[in-house]
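Trainee: This is the structure alone, sequence omitted:
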């Protein structure tokens, strides 16, 4: 079984939380029993999370050797300059080593659901949107990549993993996906 879930902002990618007070988890969304997250999104990121009960499928979706492209729409602080986009396309140096090259382009503000809480608006600081596609999945990688080129992330929404896309799922909604069509070839 493979589930596509639109993870809301502030929800943990696990079914339990031992912190006090407890934070929202996947348990509150009526997901089928026996599934677990194949990969993760930080609590302050939104969008597509895949869940499965198949360990082999989870491995094919998340192992960097399989290079499943992950597509993000990223609101950044500042106006991207050509050299900043070129750096992302080459790959940037992070503390844990260089990233693989990313596909990146500036895009118009996407038609997304409102975020709760909203992204802080500052009249004197411009922002812009990027679409970024990576084949890795390091901890907070997209945020660290954009920060490394001087474009701090304000909002991060994953819209696709491999061949699976959000396709109209609202935050908190999920649907079953045919696992035979979940993976596609790498970014190369």
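Mentor: Yes, it's here. This one's a predicted model, so the numbers in the text were calculated from it and none came from an experiment.
Trainee: okay, CA-based contacts and neighbour counts for the rest of this
Mentor: Fine.
Trainee: Next up, identify which helix or strand the residue nearest the centre of the chain is on.
Mentor: Nearest residue to the geometric centre of the chain (C-alpha atoms, centre = their mean): residue 158, 3.2 Å. Using DSSP states H and E, residue 158 sits in strand 153-161.
Trainee: List of residues touching that strand?
Mentor: Outside of strand 153-161, the residues within contact range by C-alpha atoms under 8 Å, 6 or more residues apart in numbering are 44-48, 61, 68-77, 119, 143, 146-147, 165-166, 183.
Trainee: Sort out for me which of those residues are in strands.
Mentor: 46-48, 70-77, 165 (DSSP state E).
Trainee: sorry, back to before: quick check on the contacts of strand 153-161: which are buried?
Mentor: Neighbour-count burial (16 or more other C-alpha atoms under 10 Å) is assigned, among the contacts of strand 153-161, to 45-48, 61, 68-77, 143, 146, 165-166, 183.
Trainee: contacting residues around residue 110?
Mentor: 73, 129.
Trainee: helix, strand or coil for it?
Mentor: coil (DSSP: H, G, I helix; E, B strand; the rest coil).
Trainee: want to compare, so here's the second one:
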């Protein structure tokens, strides 16, 4: 019962079946019968957990187990106190209201790999980095949250799920490592 940590590159689809125009997990992982425990959209990068154990897959990705997920978001603009407070508190996104989460502004991470292709930058618009930790994970949630407070996401990298972090397991995009599934605490 392997548990695989994989650093999903930008524009890779979180599926093993062929895609007409993009790479998929099959181009990087040739391990039979594993499946992602959760997803990242094609425009997002970073940590993905995969396993061949259906129960473990469900337990990692199900919101009832509240596995915290940490994202680094490079946003357009500079957040003020009000924007950070709105992001931390439940935020109405129209079709759902987010749960409270942890958000802090950080310096650009010096350990983070460059994105290929690079993000678009405008010389007259500054960018900032946010570290966002949440225990839910609805479709495009972080991007929708930052947009709702006037800080569109330019780059989104998931760096941690539960006890697993790309700071502890420094994998470059496309690299993977097998770890013990007993490290996952599902309390």
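Mentor: Good, I have the coordinates. Given the structure is predicted, the values throughout are model-derived calculations rather than measurements.
Trainee: what's the TM-score here?
Mentor: With the length set by TM-score structural alignment, normalised by the length of the second structure, the two chains reach a TM-score of 0.94; 183 aligned residues with a C-alpha RMSD of 1.1 Å.
Trainee: State the distance from the residue nearest to residue 13 of the second structure when sequence neighbours are not counted to residue 154 of the second structure.
Mentor: The shortest distance from residue 13 of the second structure to any non-neighbouring residue, by C-alpha to C-alpha, 6 or more residues apart in numbering, is to residue 24 (4.7 Å). The gap separating residue 24 of the second structure from residue 154 of the second structure is 22 Å, by C-alpha to C-alpha, to the nearest Å.
Trainee: Does residue 143 of the second structure touch residue 152 like I think?
Mentor: Yes: between residue 143 of the second structure and residue 152 there is a contact at 6.9 Å, judged by C-alpha atoms under 8 Å.
Trainee: Residue 56 of the second structure belongs to a strand, doesn't it?
Mentor: No: checked against three-state DSSP, residue 56 of the second structure lies outside a strand; its state is helix.
Trainee: how about the aligned residue in the first structure for residue 70 of the second structure, what does it touch?
Mentor: Alignment note (TM-score structural alignment): residue 70 of the second structure maps to residue 71 of the first structure. By C-alpha under 8 Å, 6+ apart, residue 71 of the first structure lies in contact with 131-134, 158-161.
Trainee: any idea how far residue 71 of the first structure lies from residue 165 of the first structure?
Mentor: 9 Å.
Trainee: wait, residue 135 of the second structure sits on residue 62?
Mentor: No: here residue 135 of the second structure lies out of contact with residue 62, judged by C-alpha under 8 Å, at a distance of 9.8 Å.
Trainee: Of those two, give the one with the bigger neighbour count.
Mentor: residue 135 (22 against 16; other C-alpha atoms under 10 Å).
Trainee: mind listing what that one touches?
Mentor: Residue 135 of the second structure touches 63, 66-69, 101, counting by C-alpha under 8 Å, 6+ apart.
Trainee: Specify which member of the residues you listed is nearest to residue 20 of the second structure.
Mentor: residue 69 (29.8 Å; C-alpha to C-alpha).
Trainee: residues in contact with that closest one?
Mentor: 133-136, 158-162.
Trainee: go again using 6 Å as the cut-off
Mentor: 133-134, 160-161 (C-alpha atoms under 6 Å, 6 or more residues apart in numbering).
Trainee: Format these as JSON lines; extra columns: neighbour count and distance to residue 82 of the second structure.
Mentor: Below are those laid out as JSON lines (neighbours: other C-alpha atoms under 10 Å; distance: C-alpha to C-alpha, whole Å):
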{"residue": "133", "neighbour count": "22", "distance to residue 82 of the second structure": "18"}
{"residue": "134", "neighbour count": "21", "distance to residue 82 of the second structure": "19"}
{"residue": "160", "neighbour count": "23", "distance to residue 82 of the second structure": "26"}
{"residue": "161", "neighbour count": "23", "distance to residue 82 of the second structure": "27"}
